[in-house]
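[1] just a sequence and a predicted model for now, questions to come.
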Amino acid sequence: MSVILSAATFLPPFSPSWILAALLFISAFFFLRRPPKRKIRIPSPPTLPLIGNLHQLGPLAHRSMRTLSAKHGPVMLLYFGPIPTVVVSSPAAAEDVMKTNDHAFSSRPDTSLADRLFYGARDIALSKYGEYWRRVRRICVVHLLSPKRVHSFRFVRAEEASRLVSTVRCACAASSPVNVTELISAFTCDVLCRVLFGKKGEGGGRAELSLHTHVVEAVGGSFPMRDFSPWLAWLDWLSGLDAKVKKASSDFDAFVEKILKSEHESDRIIFSDDHDARRTDMVDVLLSLRNDSSDSLSRESIKAVILDMFTAGTDTTNTTIDWAMAELIRHPKTMAKAQEEIRQIVGWKEEVGEETVQGMPYLKAVIKETLRLHPPAPILFPRESMEDARVLGYHVPKGTRMVVNAWAIGRDPASWEEAEEFRPERFLNSKSFDFKGLDFEFIPFGSGRRGCPGIDFAIVTTGLALATLLYHFDWELPEGVKEEEMDMTESPGFSLKRKSNLILVSKPMNH
């Protein structure tokens, strides 16, 4: 008993502060010894050896991905062969990728198609993030696609819109149906030929360049097996893909070289911002910058940028106008409302001016609704993480590929009422969505550092062409074809085109 009492005299008093300090010490000890929190695995469907989830992607990959995401969530891990690829399909997940972690996901993965078609990925869209990409983008934003430069080419768009009207009038006089798909393709190709090369119509090599571009688009929408597993590269040879890629690359290179040598370098123009756009095209601008140490580009880089701008420029306008006209034909009341606005604002003028189009809110809503349902690139260009990041709480390691399903996001029922319906009024009665990628429910041109730099050019060209067609003509389906019977099937490929051509009957408006 005495021993116990003597020991007790050396124990500290059990005051509340002492007890609290002891508890804090014990808690800290066990916390520090606790193993790190386990990283939450991204949901993923079962895979097959060698091919991963490739067998689950049908010809329309954006639809297949949405179906898989409905089961596995808005952040989903797929394996393209052995390559891990995260697919995001919700506005919140897209915001994490293109805003919260924009820098982390600003690079592009290596692909054999980018190397072989775009001169070693020297273009804007596919080059890796770094000093070269920043320089190329700066050149495009400052010298080629600035608001001032876009406005300077208004005469090109106006003249080609006038030619568009003349072509349709000829069809009306002959009582012939109009192939709207081919008509718009010719219009956009002519506009881009003149803006890029300074050559009109057929003289600018429209047919030749259009053919090259279609081949590049078709090949670009394929899945080379060498990108998923090098030892499967022989399948690309066996399928004929290697031969198609080689021919597409050599044909386009020969075409551009001919233009550079015979029509630009032989008669160089020193470019300045005040130079008359009627005598200066974008190739002149690019060649003039070769002596600028800060903004100079190699010859191969110039050709890569030309191909990039032509394919992106024609695709955006072609597909948007074609889908818009198809949707308007299927919704006669909507078309009548759009035409009423256009004709009331334009009045009895012979031409529709670009400045006038800016004051047409319903037409803008039609274009936005078309882009929501039918974005030109349903799956945005893949990104690659340059560092570890988190998307909706999921850990994404460095080097992971990231894919944003813009088509699924535009049809997300959590963001849009009657998401599958064509209702332009939604853009009049709700918050003001823009095209710049600031609203992640609506990202047809992407967002962040890797967003499309040609938005202004694409939208002004689309608006002018669509307003011109709706102002001058009334449109209907050929006799015997009903709206509900229209073929709205999507065509496989990188861009979201309609599978069949849009054939309509036009009637000129009486002035």
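    Cool, the structure landed.
[2] alpha carbons only for contacts and neighbour counts from here, please
    Noted.
[3] so where does the closest residue to Glu354 other than its chain neighbours fall, helix or strand?
    Excluding its sequence neighbours, the residue lying closest to Glu354 (C-alpha to C-alpha, 6 or more residues apart in numbering) is Leu464, at 6.1 Å. Using DSSP states H and E, Leu464 maps to helix 455-472.
[4] same deal with Ile124?
    Using DSSP H and E, Ile124 maps to neither a helix nor a strand.
[5] got another one to weigh against that:
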Amino acid sequence: MAIFLCFLSVSLLLTFVPLFFLMRKIKENSKWNLPPGPSSLPIIGNLHLFAGLPHRCFHHLSIKYGPVVLLRLGFVPMVVISSSEAAEEVVKSHDLGCCSRPKTFGTGKLSYGFKDISFSEYGEYWREMRKLAVIELFSLKKVQSFKNIREEEVGFMVKKVSESALKQSSVDLSKTFFSLTASIICRVALGQNFNESGFVIEKERIEELVSEALLALGSFTCSDLFPGGLGRFLDWLFGGHKRINKVFEEFDAFYQKVIDDHLAGKKTVDSPADIVALLLGIMAKQGKKDYFKLSVDNIKAVLMDIFLAGVDTGAITMIWAMTELARNPRVMKKAQ
């Protein structure tokens, strides 16, 4: 066994060392004007440099190589922008080349094959989806129609916090704000009451699912960095795809139940036409000759955008606002 391992190590060394110098030579002779960056190792690229928090690693690299750094994560090249001037040039001067987000397994799975608004590639489909969002889903009139829902849910939250204050019991603001934003989004977008006992998914599980989904959207799987059999094997070994598939299946069943309830006339709350009802109405009116057609997967993808972004962003914003008020008593007193 020891002889076999020794032979394997020598074989790998003899294979990777020449490959390393070959890749370095190709980089030096490249006709492309590539940004500076650290030398990459065979197969793993620059992954070995990320030993701590990514943003701190990027900062240390920018000090050494400048505001624009070229890295390789496995087989995937990545350019890191670390200055406001470079960022402005990217988003203004080269916006068309950088406006589409990277396609990963997580974003593709949770967006139903990039059929949403956030992760779909810039082009005709994205323009049609954006038009749908601006004109139909989030117009000023539509947003104002949900004013009473927002006021009611905020009133319920204030009442609960006041009751806890009278009892001198502690309040977990993270859970409180999550419950608030989830309640508003469920009523506005899904026509469902988040606080009812018969809600499709338990509250605790919803919070876990949102966290797991956001982690999947903001991270890479092995197959994203190592194409072919190697990446798929590593994902099978570490369960990367399995975790994302499980989250997707639970969300998909949730959205399907909401859609089925609407089609059967079983909405749990009476509110102005919620977003699911609006999208189903548009889908029902489509003609055979219409250029852009909505499908059930399109609706689910839009719901995924609204639910994840709405619940998480709203809750985090309020948590940070309360944190800053706690850190600045003068401002808190003024707000009170």
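    Yep, that arrived. None of these values were measured; they are calculated from a predicted model.
[6] Gly198 of the first structure -> the second structure?
    Aligning on TM-score structural alignment places Gly198 of the first structure opposite Gly191 in the second structure.
[7] tell me how far its match lies from Ile206 of the second structure.
    The gap separating Gly191 of the second structure from Ile206 of the second structure is 16 Å, by C-alpha to C-alpha, to the nearest Å.
[8] so between these two, which is more surrounded?
    Using other C-alpha atoms under 10 Å as the criterion, Gly191 of the second structure and Ile206 rank with Gly191 on top: 26 against 18.
[9] mind listing what Thr111 of the first structure touches?
    By C-alpha atoms under 8 Å, 6 or more residues apart in numbering, the residues touching Thr111 of the first structure are Asp227.
[10] residue in the second structure matching it?
    Checking TM-score structural alignment: Thr111 of the first structure goes with Thr104.
[11] and Ser288 of the first structure? What does it align with in the second structure?
    Using TM-score structural alignment, the equivalent of Ser288 of the first structure in the second structure is Gly281.
[12] residues near its match, how many?
    Per other C-alpha under 10 Å, the neighbour tally for Gly281 of the second structure reads 12.
[13] do you know how far it is from Ser295 of the second structure?
    With distances taken as C-alpha to C-alpha, Gly281 of the second structure is found 12 Å from Ser295 of the second structure.
[14] cool, Phe254 of the second structure as well?
    Using C-alpha to C-alpha, Phe254 of the second structure is found at 17 Å from Ser295 of the second structure.
[15] can you tell me the SS state at Asp290 of the second structure?
    Going by DSSP: H, G, I helix; E, B strand; the rest coil, the secondary structure assigned to Asp290 of the second structure is coil.
[16] neighbours of it, how many?
    Residues lying near Asp290 of the second structure (other C-alpha under 10 Å) number 8.
[17] now do Ile43 of the second structure
    For Ile43 of the second structure, using other C-alpha under 10 Å, the count is 16.
[18] can you find the partner of it in the first structure?
    By TM-score structural alignment, Ile43 of the second structure lines up with Leu50.
[19] how about its match, nearest residue that isn't a chain neighbour?
    Leu50 of the first structure's closest residue in space is Gly81 (C-alpha to C-alpha, 6+ apart), at 5.4 Å.
[20] aligned partner of that neighbour in the second structure?
    In the second structure, the residue matched to Gly81 of the first structure (TM-score structural alignment) is Gly74.
[21] in this structure its match contacts Ile43, no?
    Yes. Gly74 of the second structure is within contact range of Ile43, at 5.6 Å (criterion: C-alpha atoms under 8 Å).
[22] strands of the stretch 301-450 of the first structure, start to end?
    Remark: strands assigned in the stretch 301-450 of the first structure by DSSP state E, counting those that start in this stretch are 383-384, 389-391, 394-396, 401-404.
[23] Ala158 of the first structure: which of the ones you listed is closest?
    With respect to Ala158 of the first structure, and counting by C-alpha to C-alpha, the nearest of the strands of the stretch 301-450 of the first structure is strand 401-404 at 35.4 Å.
[24] centre of the chain to that closest one, how far?
    Its chain's C-alpha centre and that of strand 401-404 of the first structure lie 13 Å apart, by C-alpha atoms, centre = their mean, to the nearest Å.
[25] can you tell me what part of the second structure it aligns to?
    Going by TM-score structural alignment: strand 401-404 of the first structure matches no residues.
[26] which elements pack onto that strand?
    strand 83-88, strand 383-384 (3 or more C-alpha pairs under 8 Å, 6 or more residues apart in numbering; DSSP states H and E).
[27] which of those sits most buried?
    strand 383-384 (a mean of 24; mean count of other C-alpha atoms under 10 Å).
[28] okay, and it goes to which residues in the second structure?
    The aligned range for strand 383-384 of the first structure in the second structure is empty, by TM-score structural alignment.
[29] packing partners of that strand?
    Of the remaining helices and strands, those touching strand 383-384 of the first structure by 3+ C-alpha pairs under 8 Å, 6+ apart are strand 401-404.
[30] and the one helix or strand Leu192 of the first structure maps to, how far out from the chain's middle?
    According to DSSP H and E, Leu192 of the first structure maps onto helix 180-197. How far helix 180-197 of the first structure lies from its chain's middle: 19 Å, per C-alpha atoms, centre = their mean.
[31] so what sits against both of Gly74 and Ile43 of the second structure?
    Phe226.
[32] circling back to that earlier point, name the element the match of Ser288 of the first structure belongs to?
    Counting by DSSP H and E, the element that carries Gly281 of the second structure is helix 275-284.
[33] Glu163 of the second structure now?
    helix 147-166.
[34] onto which residues of the first structure does that helix map?
    Mapping helix 147-166 of the second structure onto the first structure (TM-score structural alignment) gives residues 154-173.
[35] about what we covered before: contacts made by the helix holding Leu192 of the first structure with the rest, please.
    Residues contacting helix 180-197 of the first structure (C-alpha under 8 Å, 6+ apart): 153, 156-157, 160-161, 164, 199-202, 204-206, 210, 259, 281-284, 306, 310, 313-314, 317-318, 321-322, 501-504.
[36] redo that, cut-off 7 Å
    Residues outside helix 180-197 of the first structure that contact it (C-alpha atoms under 7 Å, 6 or more residues apart in numbering) are 156-157, 160, 164, 199-201, 204, 206, 210, 281-283, 310, 314, 317-318, 322, 501-504.
[37] which one is Gly58 of the first structure nearest to, not counting chain neighbours?
    Ser64 (6.1 Å).
[38] any idea what that neighbour aligns with in the second structure?
    Using TM-score structural alignment, Ser64 of the first structure pairs with Cys57 in the second structure.
[39] from what I see, that match and His48 are in contact.
    No. If you go by C-alpha atoms under 7 Å, Cys57 of the second structure and His48 don't touch, sitting 10.9 Å apart.
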